[in-house]
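J.: Predicted model and sequence below, questions to follow.
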Amino acid sequence: MNTPASSLPDLSRLRGVVAAEILAAAEVASLMLREAGVPHALAGGLAVGAYGYPRTTDDVDFLVGDEAFVRHAGNLITLKVPLIAVGNVRIDMVPIGSSPEEKEQLRPAIESAPESERIPIVPLTALVYMKLKASRQKDLADLVELLKRGRIDIDGIDRYLEQHAPAYRRQWARVKEMAAKEE
């Protein structure tokens, strides 16, 4: 099934909204992770913006695989790429959880992520899953705004959650209700 171009992530949507140094930091960090062989995909506020609700953010979030970490004796875990910031921009590496459900939902998101400007971005299904799981007010507000802008295939997400993450269906229903009330 071909994905319509309008539903693909596009980092150009962020220009003029997100500071140039944030976008540059995302590019540098992604290149470093790619060169180190770390599967990754842009997540968080920048991913939300790439899908159609550009908003300001002060950091760069990447969903990363286990390959981002080095395990040492004594249960010590360090970063394979010791990347904390690019300039004054914080880089956050969000690991895929260890539960089978988490791996099932998010591993494909870093292995076959769509790209914009050579930066992999989590697929929309994974972004919705991550936002519902985080469940903070700003995460749910991001989903409401994407819904209001017609950027989410509601039926597709309904099917995805039914098949892969039924525990989040009720919360998704509330998000859809909030979006409908605000339209």
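T.: In hand now; what should we look at? Numbers count the residues shown, from 1 in each chain.

J.: make it CA atoms for all contacts and neighbour counts henceforth
T.: Will do.

J.: Would you map the helices across the protein?
T.: Assigned by DSSP state H, the chain shows helices spanning 20-35, 44-50, 100-111, 124-134, 137-148, 154-164, 169-182.

J.: which of those sits most buried?
T.: Greatest average neighbour count among the helices of the chain goes to helix 44-50 (a mean of 25), per mean count of other Cα atoms under 10 Å.

J.: put this beside the first:
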Amino acid sequence: MPLEKSLKGVCKALREIKEEGLVKGFALIGGLSVSTWGYPRATNDVDLLVGLASIERLDAFSSALERRGFKTDIRSGGLADPVPYLIRTSRDDVPVDIIIATKNWEHEACEQAVTVSLDGADIPVAPVEYIIVMKLRAGSPRDLADVSELLKTSELRTGFLKGLAKRLRVDRKLEGMKKG
């Protein structure tokens, strides 16, 4: 499957770049992570959250990807933007979005990633609670549908989720989703 092959290839490159000291951690997010946490759903891209050793190393990180055969397009939206730094690339004709972690909680999601095995490759996946709050923050109909399903299907650390949602100011949205 091209999506899985692409994911494995990107994760291999990120592990190598991590060994070079440019990356502190990374985790699968987006539609594939939702599938990992028990709600299979279609997606046509790979979304990853990457914590750099330093945001000042963004260009070096992009160059490290390019040395491994990835053509990169850095998009900067500024720190007030929900996604201040995004690198768009592709692998095996599959779109890959690499969101650069800029907030403490995003770095936590990378550090606390749960490793799952995919055809013999270890893939770090953001904890389900972080996926839920990311999707609540994004707020699209697709994101909210994912949250609804994840709340039904995943084993959650309920207290942790409530605390994280409150910290990120999406606790009211979360409570509304639980009632609805």
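T.: Yep, that arrived. All values reported here derive from a predicted model rather than from experimental measurement.

J.: re earlier: will you turn the helices of structure 1 into a markdown table that also has distance to residue 70 of structure 1?
T.: Listed next are those as a markdown table, based on distance: least, Cα to Cα, whole Å:
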| stretch | distance to residue 70 of structure 1 |
| --- | --- |
| helix 20-35 | 14 |
| helix 44-50 | 24 |
| helix 100-111 | 18 |
| helix 124-134 | 24 |
| helix 137-148 | 30 |
| helix 154-164 | 30 |
| helix 169-182 | 35 |
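
J.: so how many other residues sit close to the aligned residue in structure 2 for residue 123 of structure 1?
T.: When structure 2 is aligned by TM-score structural alignment, residue 123 of structure 1 is paired with residue 127. Residues near residue 127 of structure 2, counting by other Cα atoms under 10 Å, number 23.

J.: Might you report the residue contacts of residue 127 of structure 2?
T.: Residues in contact with residue 127 of structure 2, defined by Cα atoms under 8 Å, 6 or more residues apart in numbering, are 109, 112, 113, 114.

J.: any idea how far the third one is from residue 129 of structure 2?
T.: It stands for residue 113 of structure 2. Distance, residue 113 of structure 2 to residue 129 of structure 2, using Cα to Cα, to the nearest Å: 11 Å.

J.: and if you look at the first one?
T.: Using Cα to Cα, we find residue 109 of structure 2 at a distance of 9 Å from residue 129 of structure 2.

J.: Show the contacting residues for the residue nearest the centre of structure 1.
T.: Centroid-nearest residue in structure 1, with Cα atoms, centre = their mean: residue 43, separated by 2.3 Å. By Cα under 8 Å, 6+ apart, the residues touching residue 43 of structure 1 are 60, 61, 62, 63, 121, 122, 127.

J.: The fifth one is in contact with residue 113, isn't it?
T.: Yes. Using Cα atoms under 8 Å, residue 121 of structure 1 and residue 113 qualify as a contacting pair, with a distance of 5.7 Å.

J.: Quick check: closest non-adjacent residue to residue 30 of structure 1.
T.: Spatial nearest neighbour of residue 30 of structure 1, excluding adjacent residues (Cα to Cα, 6 or more residues apart in numbering): residue 119 at 6.2 Å.
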